[in-house]
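Novice: Need coordinates for the below:
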Amino acid sequence: MHNLTTNITEILLLLFLIITFGQSGYDKIADWKGNVSWLKEHFANTMFKNLVPLSVFAILVIELIAAVLCIWGIVELMSNNDPVYALWGAVISCIALLALLFGQRVAKDYDGARTIAIYFMVAIFTVYMLSK
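Specialist: Below you'll find the predicted structure:
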């Protein structure tokens, strides 16, 4: 119980990232065709127009790795007070968000980019909290 209370801020931040990337990964798997179809239209006038399925798959893998590392990180924080996996989960979350931000900027979806920036603030704060 001591590790829970000692790391409560970090655990809550990790839960946010787990929900964000776990749900996003699940949605990509559950509605692959719908996601790829929508994104093909979204990136129709960009250099990524022919790379959408590969890009979605790459983002899916990164998101799932981030979610799994965050889950594992919570377990390690609570059992051993070890932040290594949690930190890597947060770092991979930041990488996923930077990739998504890049895509939104290329597609000139500035509202979408702004939304990703909000998620990035949470993710980078999680990195900060876990690396101190």
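Novice: going forward, measure contacts and count neighbours with C-alpha atoms only.
Specialist: Fine.
Novice: How many residues are close by Asp111?
Specialist: 11 (other Cα atoms under 10 Å).
Novice: what does the strand or helix carrying it rub up against?
Specialist: With elements taken from DSSP states H and E, the one containing Asp111 is helix 110-131. Applying Cα atoms under 8 Å, 6 or more residues apart in numbering, the external contacts of helix 110-131 come out as 10, 13-14, 17, 83, 86-87, 90-91, 93-94, 97-98, 100-101, 104-105.
Novice: Any buried residues in it, and which?
Specialist: 113, 116-117, 119-120, 122-123, 126-127, 129-130 (16 or more other Cα atoms under 10 Å).
Novice: Between which two of those is the distance greatest?
Specialist: Ala113 and Leu130 (25.4 Å; Cα to Cα).
Novice: one step back: how about JSON lines for the buried residues of helix 110-131, with distance to Leu51 added?
Specialist: Below are these laid out as JSON lines (distance: Cα to Cα, whole Å):
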{"residue": "Ala113", "distance to Leu51": "20"}
{"residue": "Ile116", "distance to Leu51": "21"}
{"residue": "Ala117", "distance to Leu51": "24"}
{"residue": "Tyr119", "distance to Leu51": "25"}
{"residue": "Phe120", "distance to Leu51": "24"}
{"residue": "Val122", "distance to Leu51": "29"}
{"residue": "Ala123", "distance to Leu51": "27"}
{"residue": "Thr126", "distance to Leu51": "31"}
{"residue": "Val127", "distance to Leu51": "30"}
{"residue": "Met129", "distance to Leu51": "36"}
{"residue": "Leu130", "distance to Leu51": "35"}
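Novice: one more, for comparison:
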Amino acid sequence: MNNVASILILAFLALTFLQSGYEKIFYWNDNVTWLKEHFSKTKLKNHVPLALGHLLIVELISGILCVVGGIQLFTNNGREFGFYGAIFSCISLLMMLFGQRLAKDYDGARTIVIYFIPAVMAVYWLN
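Specialist: The predicted structure is shown next:
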């Protein structure tokens, strides 16, 4: 098995984004309330539910593609689904990074970079 590192990163990304999507779906109102306060001094303050909905969709696409990509990589060494899962993961993280920087939450932005590094590694390895 030559793809262990790639499969592990895809599993990490899948868990990250599927769990995040789950929390957004089942705790929608709590998330919207918290984020409205978080973005109260930004241009996003009146668009939080719409922005959160867009992020939710991209996160779910990311997580599903990473699961399918990990299975594909394990079963037949195919890289297409994992590659696109990694790309969508990077897009999700860039969306979050933009929001954190807009809200001037630099600690939150720094945390997102920690997730971005393995996502970019996955894009590189699966390309």
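Novice: quick check, nearest of the buried residues of helix 110-131 of the first structure to Phe48 of the first structure?
Specialist: Ala113 (16.4 Å).
Novice: what does that closest one align to in the second structure?
Specialist: Alignment note: Ala113 of the first structure maps to Ala109 in the second structure; criterion TM-score structural alignment.
Novice: hang on, the earlier thing: of the contacts of helix 110-131 of the first structure, which count as buried by neighbour count?
Specialist: In those, the ones that pass as buried (16+ other Cα under 10 Å) are 10, 13-14, 17, 83, 86-87, 90-91, 93-94, 97-98, 100-101, 104.
Novice: Among the residues you listed, which are located in strands?
Specialist: Among those, DSSP state E puts none in strands.
Novice: any idea which of the residues you listed is closest to Gln23 of the first structure?
Specialist: For these, the nearest to Gln23 of the first structure is Leu17 (9.7 Å; Cα to Cα).
Novice: pretty sure the closest one is touching Leu69, no?
Specialist: No - the pair Leu17 of the first structure / Leu69 is not scored as a contact, 10.2 Å apart, by Cα atoms under 8 Å.
Novice: Following superposition onto the first structure, what is the mean distance for the helix or strand containing Leu65 of the second structure?
Specialist: According to DSSP H and E, Leu65 of the second structure maps onto helix 48-76. On superposition with the first structure, the mean distance recorded for helix 48-76 of the second structure (mean Cα distance after the TM-score superposition for the first structure) is 0.6 Å.
Novice: which residue lines up with Gly78 of the second structure in the first structure?
Specialist: By TM-score structural alignment, Gly78 of the second structure lines up with Asp82.
Novice: residue contacts, its match?
Specialist: Contact partners of Asp82 of the first structure, counting by Cα under 8 Å, 6+ apart, are 73, 76.
Novice: quick one: it from Glu10 of the first structure, how far?
Specialist: Asp82 of the first structure is 12 Å from Glu10 of the first structure, where distance means Cα to Cα, to the nearest Å.
Novice: same question, Val127 of the first structure
Specialist: For Val127 of the first structure, the distance to Glu10 of the first structure - Cα to Cα - is 9 Å.
Novice: State the helix or strand in which Lys24 of the second structure lies.
Specialist: Going by DSSP H and E, Lys24 of the second structure is in helix 4-26.
Novice: Contacts for that helix next, please.
Specialist: With Cα under 8 Å, 6+ apart, helix 4-26 of the second structure has contacts from 31, 56, 59-60, 62-67, 69-70, 73-74, 82, 85-86, 89, 118-119, 122, 125-126.
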